[in-house]
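Undergrad: model this:
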Amino acid sequence: MSLIDRFLDRAIRRGQLTVTFPGGRTRTYGTPDPELGDVAIRFTDGRALRQLLADPSLGAAEAFMDGRLVIERGDIRDFLNLATANNRWEEGRGTLDASTLRRGIDSVRFRIDRINMARRSKRNVAHHYDLSDRLYDLFLDVDRQYSCAYFTDPSVPLEQAQLDKKAHIAAKLAIQPGMKVLDIGCGWGGMALYLHQMTGAEVCGITLSEEQLKVARRRAEMAGVDDKVRFELIDYRHLTGQFDRIVSVGMFEHVGPAHYRTFFRQCHRLLAPDGVMLLHTIGRAGGPGVTDAFTAKYIFPGGYIPALSEIARGHEGLRMFLTDVEVLRLHYAHTLAHWYDRVVAAKDAIIDLYDERFYRIWTYYLAGCEVSFRHGGLVNYQLQYARDRHALPITRDYMMETEDRLRAQPARPYPVSAAQTTV
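TA: Next comes the predicted model:
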């Protein structure tokens, strides 16, 4: 039995994967399972097989991107779902782990990349977030929320789930009218605008993306609230002032472990003595690791998903109370499923914007992330901090009461693109 046969026999047990190899040999692995279906793929050359064996994640990604791994039945999400459902994080099988040599190389690369100096941070952010606005409009919600939504039920539409996410976070912040709020990593401004609209707070959003900054400022100006909601192009390490509340959604993944202490120390410095902070980040369900080679190379250079233990080491000793911890398990899987479906529906438009290879990269990225939350070791953490033990009520009831009230209030949409100005 060949090495690839032994690998696939171990990797695929439930559901069926039919593989056509270079030269025409065909074999089916696994057993029928209606939940996982029947997927068929074809390798066009031997190099794709060697890459897959050395590093299943990066090897499959690059072979798919280059057209050397062809999906003949199902799609890339079906293929990745089948593979990861057979290797769930809870089971600890590690069948899809890279080879020992590959892991060693990745570890060295990660140690170099993790030194995420300020000058590299801006470049890394631009690599991903300064892509065409049109691309993001094709798959995100109308507020262009590019982070995990909050699904009160899996059947909830994406637009509502993103609104509910903002209400969920706003409730935890316990904002009062007139408070000063800092949004670290404000994206296109949706969270900052929502917080001002729903609570009356004055909000400062900061970003390292020049393209996001332009959009956020334009939105505030069009809404006539730019005197209350302002946006700045600045690294969090260089910001001065003091704020009653700090929120950061989907930015901590770009900080880098070497700078967690710096991040929390700066947040402590910026937070008022009775202030409250909410950190929303993708996290590892297990211990520290390394960024997978595909994500580091093609999607988020310099990015790293932290373990909860690493976050804790970042804030320990700074005299901040960790007042609430919530683990969102499947919410990002549901979010990514919506994004993936929208990207597939917009295939022709995305190819027109870029090319077929970019489309394949993007679908692999979204599908791979979805199955990582559905079967792998990724979750979302929402961590609430306070500098003073009396800053918040001593039970969580206020969160639910405020969230219910916010969700009952209709939020006015702020246009992101010119096409939305009549919304």
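Undergrad: only C-alpha atoms for contact and neighbour calcs from this point on.
TA: Will do.
Undergrad: distance of V371 from T84?
TA: 7 Å (CA to CA, to the nearest Å).
Undergrad: between the two, which one's more packed in?
TA: V371 (26 against 20; other CA atoms under 10 Å).
Undergrad: so what's that one up against?
TA: Contacts for V371 (CA atoms under 8 Å, 6 or more residues apart in numbering) come out as 77, 80-81, 84, 333.
Undergrad: check which helix or strand covers it.
TA: Per DSSP states H and E: V371 is located in helix 356-374.
Undergrad: same for whichever helix or strand comes after that helix, what does it pack against?
TA: The helix or strand immediately downstream of helix 356-374 is strand 378-386, counting by DSSP H and E. If contacts are counted by 3 or more CA pairs under 8 Å, 6 or more residues apart in numbering; DSSP states H and E, strand 378-386 sits against strand 271-284, strand 321-328.
Undergrad: just the buried residues of the last one, please?
TA: Counting neighbours by 16 or more other CA atoms under 10 Å, one finds that the buried residues in strand 321-328 are 321-323, 328.
Undergrad: next, the angle helix 356-374 makes with it.
TA: In terms of direction (axes from the mean of the first three to the mean of the last three CA atoms, to 10 degrees), strand 321-328 departs from helix 356-374 by 110 degrees.
Undergrad: just send the helices and strands packed on strand 378-386 back as CSV, with distance to A349 too.
TA: Putting the helices and strands packed on strand 378-386 into CSV (distance: least, CA to CA, whole Å) gives the following:
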stretch, distance to A349
strand 271-284, 29
strand 321-328, 32
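Undergrad: ok, which of the ones you listed comes nearest H259?
TA: H259 lies closest, by CA to CA, to one member of these: strand 271-284, at 15.2 Å.
Undergrad: want to put them side by side, so please do this one too:
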Amino acid sequence: MIDKMFYKKLLKSTFSIPAEITFWDGETVRYGDGDPHFKLIFRDVIPKGELIQDPSIAFGEAFMDGIIDVEGDLKEVVASMYRSQESFLGNGKIYAHLLKKISNTAKRSKENVAFHYDIGNDFYKLWLDETMTYSCGYFKNPDDSLKTAQQNKVAHILKKLNLQKGQTLLDIGCGWGELIIAAAKRYGVKATGITLSEEQYERVKERRVEEQLEDLIDVKLMDYRELKNQKFDRVVSVGMLEHVGQEHLPEYFQKVDELLEMGGLSVLHSITSQKEGATNSWIDKYIFPGGYIPSVSELVNHITSNKFFLTDLESLRRHYEKTLDHWAENFENVLDEVKKTKDERFIRMWRLYLHACSASFQTGNIDLSQFIFTKGTNDSIPLTREYMYNEEKCG
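TA: Next up, the predicted model:
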């Protein structure tokens, strides 16, 4: 009885829209005015101490274990929690001190990347698009397919890099190689990709042979910090900075400064937050160990502190929401295949991850930012942003 009173008080202010809750004893309670948008079913009690200590992990694990079920749109449930000013889940920042502060050394970074990306190429092939691009797409049109959006994103970044034939390009965190392959084929640049994922490394090696680009593409299985005695005209990083960790952000920009030629240009594509210190302990434990979402102001400060010239900043928040919606739909469509190698707890974990991230972008809890900055002044960049949107002119 005491547990239920605690739950009722907690849930009263959790949702921004009408909701229906069914408790473990069958009692049903409605919150908010109007018809409920979704229904939450508690199969059992979550100890209130766990909810108080860390609501993100308590809620996430309860969903993974089937203690909580959802009837309705899971994304809408999480978005409603984020939108509610009084939600126990929306105030996750106050629990940030509970996260273990473990430095992302080169060894630990490799372990963290393997934890997420080395689940297996076969798994990612099931629900990513054919390009195997695992980052925010770019939807020129609302009805663009996922593959088109990912190809648009690569083209958009390559335009921002203002590539010229014969230049050298470094991709820090190259994934399965789509960007460096496109850069070599379209612009005739010599592209080097770096990854910590053995699965990605092997696939990029295969692709450079398949595309007959061995003379233009190199790929290395290493930590970017270990790259020595090389300079590049362009440095790009897509969806990698989130794995660096807050204390290593200065090191990242110092390394980019070391790797860039004077007058060189870098494009940084990263998930960002509005405020410094954004954390989610469930994501840290189950999805991206050692991850950290930097704030826009943090990154601008690091860019300018290293005497880089910031020339452009663009938000792609709504594009990442659409990307995640595509991934979530694809994931549900291939569940029969996923179930051959993954158990129900893993499936529920991945379902929550995809829908919760989409909700987070939808509500502005997190953003996706693309920065362009140069080492020294660079007057070869066109005077207006028109070059980013014109049809590609390959070198």
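Undergrad: overall similarity of the pair, as a TM-score.
TA: Once superposed, the chains reach a TM-score of 0.93 (TM-score structural alignment, normalised by the length of structure 2), with 389 aligned residues with a CA RMSD of 2.1 Å.
Undergrad: re the thing from before, which one of the helices and strands packed on strand 378-386 of structure 1 lies nearest to T207 of structure 1?
TA: strand 271-284 (15.6 Å).
Undergrad: which positions in the closest one come out as buried?
TA: Buried-residue list, strand 271-284 of structure 1, by 16+ other CA under 10 Å: 271-273, 275-284.
Undergrad: and stretch 156-171 of structure 2, by the same measure?
TA: 156-163, 167-171.
Undergrad: so the aligned partner of L169 of structure 2 in structure 1 versus H196 of structure 1, what's the distance?
TA: Correspondence of L169 of structure 2 to structure 1, assessed by TM-score structural alignment: V181. Distance of V181 of structure 1 to H196 of structure 1, computed by CA to CA: 9 Å.
Undergrad: ditto for K166 of structure 1
TA: For K166 of structure 1, the distance to H196 of structure 1 - CA to CA - is 12 Å.
Undergrad: ok, so of the buried residues of strand 271-284 of structure 1, who is nearest L58 of structure 1?
TA: Using CA to CA, R284 is the member of the buried residues of strand 271-284 of structure 1 that lies nearest L58 of structure 1, at 19.2 Å.
Undergrad: next one: that closest one from A149 of structure 1, what distance?
TA: Applying CA to CA to R284 of structure 1 and A149 of structure 1 gives a distance of 18 Å.
Undergrad: who wins for proximity to A126 of structure 1 among the helices and strands packed on strand 378-386 of structure 1?
TA: Of those, nearest to A126 of structure 1 by CA to CA is strand 271-284, at 19.3 Å.
Undergrad: neighbouring contacts of the closest one?
TA: With CA under 8 Å, 6+ apart, strand 271-284 of structure 1 has contacts from 169, 172-173, 242-253, 305-308, 377-388, 390-391.
Undergrad: try stretch 181-192 of structure 2
TA: 154, 158, 163-171, 180, 208, 213, 215-220, 394-395.
Undergrad: can we see that at 7 Å?
TA: The contact list for stretch 181-192 of structure 2 (CA atoms under 7 Å, 6 or more residues apart in numbering) reads 158, 163-171, 180, 216-219, 394-395.
Undergrad: matching residues in structure 1 for that stretch?
TA: Following TM-score structural alignment, the aligned partner range for stretch 181-192 of structure 2 in structure 1 is 193-204.
Undergrad: burial count for the residue mapped onto R396 of structure 1 from structure 2?
TA: Superposed on structure 2 with TM-score structural alignment, R396 of structure 1 falls opposite R385. By other CA under 10 Å, 11 other residues sit near R385 of structure 2.
Undergrad: relative to K160 of structure 2, how far out is R385 of structure 2?
TA: 9 Å.
Undergrad: tell me who's in contact with G175 of structure 2.
TA: Contacts of G175 of structure 2 by CA under 7 Å, 6+ apart are 195, 200.
Undergrad: now do 8 Å
TA: 133-134, 195, 200-201.
Undergrad: from the residues you listed, which land in helices?
TA: 200-201 (DSSP state H).
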